[in-house]
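K.L.:
The following comprises the amino acid sequence and a computationally predicted model.
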Amino acid sequence: MLATMEIIDILHQADGLAEMILHSEIGEEYLLSLYKLQSDKEAQQKISKFTSLKDLFEDVQRFGKYHPDYKRINLETREAKRDMDMHDSVANFKRAETELQSVLDEISGRIGSAVSEQVKTPAGNPFFVSSGGCSTGSCGTGGSCGCSA
């Protein structure tokens, strides 16, 4: 790709936008909560415990409920996840992360629609958005959600 002055200008503006986001109230709150999370030894221990249990659970899950330790490991993993999620540093970080992601989604939507209404952009967290089927045929499930794949 040849670097034209237009492309260089777009890249410069994108860098400026990234700087504005980082120095915004939401961006600074995210960075502060990330720093607090990384420096919180108790939170790091809880994250480490959950990660190791999650890896163990993934190994056990290959056999499903037929694995002799399935119920115990499943329960321990869920308890460790809840314990980790309820810790103040983790909860504050997740809240700040969600707020920043919402801003980034809105910005990408505005940029995409400025280019063309046909540009696909993030439209929210699919975990929390329930549309009852994608109806676009591009959900990746092969039509099992009821879309027109």
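P.N.:
Thanks, I have it.
K.L.:
rest of the way, CA atoms for contacts and neighbours
P.N.:
Will do.
K.L.:
So for the top helix by length along the chain, what gets flagged as buried?
P.N.:
Criterion DSSP state H: the longest helix present in the chain is helix 88-115. By 16 or more other CA atoms under 10 Å, the buried positions in helix 88-115 come out as 89-90, 92-94, 96-97, 99-102, 105-109, 112.
K.L.:
same question, stretch 114-129
P.N.:
Neighbour-count burial for stretch 114-129 [16+ other CA under 10 Å]: Thr121.
K.L.:
can you give me the end-to-end distance of stretch 17-34?
P.N.:
21 Å (CA to CA, to the nearest Å).
K.L.:
Other residues contacting that stretch?
P.N.:
Among residues not part of stretch 17-34, those counted as contacts by CA atoms under 8 Å, 6 or more residues apart in numbering are Ser89, Asn92, Phe93, Ala96, Glu97, Glu99, Leu100.
K.L.:
then this one, side by side with the first:
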Amino acid sequence: MFATLELVDILDKSEALGQMILQSEVMEEYHQQKRQLEEDDEAQKLIASFNRMKEQYEDVQRFGRYHPDYNQIMKDVRASKREMDMNEKVASFKIAERNLQQFLDEISDLVAHSASEQVKVPKDGAALQDSGCGCGSGGSCGCQAS
């Protein structure tokens, strides 16, 4: 591929956009909340506890309802997640994370639709969310893919 002045200009503008995103208030808030979460001992204990519960949950999922501890593990996982989510540092981080995701989605949408309104833009981590149910499976689940 030959580098043209137009391609170099696009790459320069992409780099500038990336730098603007990295220096944005939304990104700074995300990094600040992430640091506070990582430095909070109580939040880290809750996260570690939830991760241990999640491992047990994954073991139980291999057998489903036939596992002898299925009901207890399911209750414990939900309780552990609720306790973790109720922690102030975890909640603040999740809000900052959601705001950053929304910010990046809006930028992706603007960039894609500046090229064409027909461009499908993944949002919130789900590819092709606008087609049918938003599962991104291309209709294999039975949804309507357009």
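P.N.:
Nice, I can see it. Because the structure is predicted, anything quoted here is derived from the model rather than measured.
K.L.:
May I have the TM-score of the superposed chains?
P.N.:
Overlay of the two chains. TM-score (TM-score structural alignment, normalised by the length of structure 2): 0.84; 144 aligned residues with a CA RMSD of 2.6 Å.
K.L.:
Please, where are all the helices along structure 1?
P.N.:
Using DSSP H, helices in structure 1 cover 5-22, 25-39, 41-61, 70-86, 88-115.
K.L.:
Take these and lay them out in a markdown table including distance to Thr136 of structure 1.
P.N.:
Shown next, in a markdown table, are those (distance: least, CA to CA, whole Å):
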| stretch | distance to Thr136 of structure 1 |
| --- | --- |
| helix 5-22 | 30 |
| helix 25-39 | 33 |
| helix 41-61 | 32 |
| helix 70-86 | 34 |
| helix 88-115 | 18 |
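K.L.:
can I get the contacts of stretch 17-34 of structure 1 in a markdown table with distance to Ala123 of structure 1?
P.N.:
Converted to a markdown table, the contacts of stretch 17-34 of structure 1 look like this (distance: CA to CA, whole Å):
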| residue | distance to Ala123 of structure 1 |
| --- | --- |
| Ser89 | 28 |
| Asn92 | 23 |
| Phe93 | 22 |
| Ala96 | 18 |
| Glu97 | 16 |
| Glu99 | 14 |
| Leu100 | 14 |
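K.L.:
Thought Ala43 was touching Lys89 of structure 2, still the case?
P.N.:
Yes: Lys89 of structure 2 is in contact with Ala43 according to CA atoms under 8 Å; the separation is 6.7 Å.
K.L.:
what sits in contact with each of these two?
P.N.:
Leu37.
K.L.:
Quick one: residues in contact with stretch 114-125 of structure 2.
P.N.:
Gln101, Gln102, Asp105, Ser108, Asp109, Ala112, His113, Ala127, Leu128, Gln129, Asp130.
K.L.:
tell me which residues in stretch 35-47 of structure 2 are buried?
P.N.:
For stretch 35-47 of structure 2, by 16+ other CA under 10 Å, it's Gln36, Leu37, Ala43, Gln44, Leu46, Ile47.
K.L.:
what does that stretch rub up against?
P.N.:
With CA under 8 Å, 6+ apart, stretch 35-47 of structure 2 has contacts from Ser80, Glu83, Met84, Asn87, Lys89, Val90, Phe93.
K.L.:
if we go to 6 Å?
P.N.:
Met84, Lys89 (CA atoms under 6 Å, 6 or more residues apart in numbering).
K.L.:
Ignoring the adjacent residues along the chain, who's closest to the corresponding residue of structure 1 for Gly132 of structure 2?
P.N.:
With TM-score structural alignment as the matching criterion, the partner of Gly132 of structure 2 in structure 1 is Cys134. Distance criterion CA to CA, 6 or more residues apart in numbering; nearest residue to Cys134 of structure 1, sequence neighbours excluded, is Cys147 at 5.7 Å.
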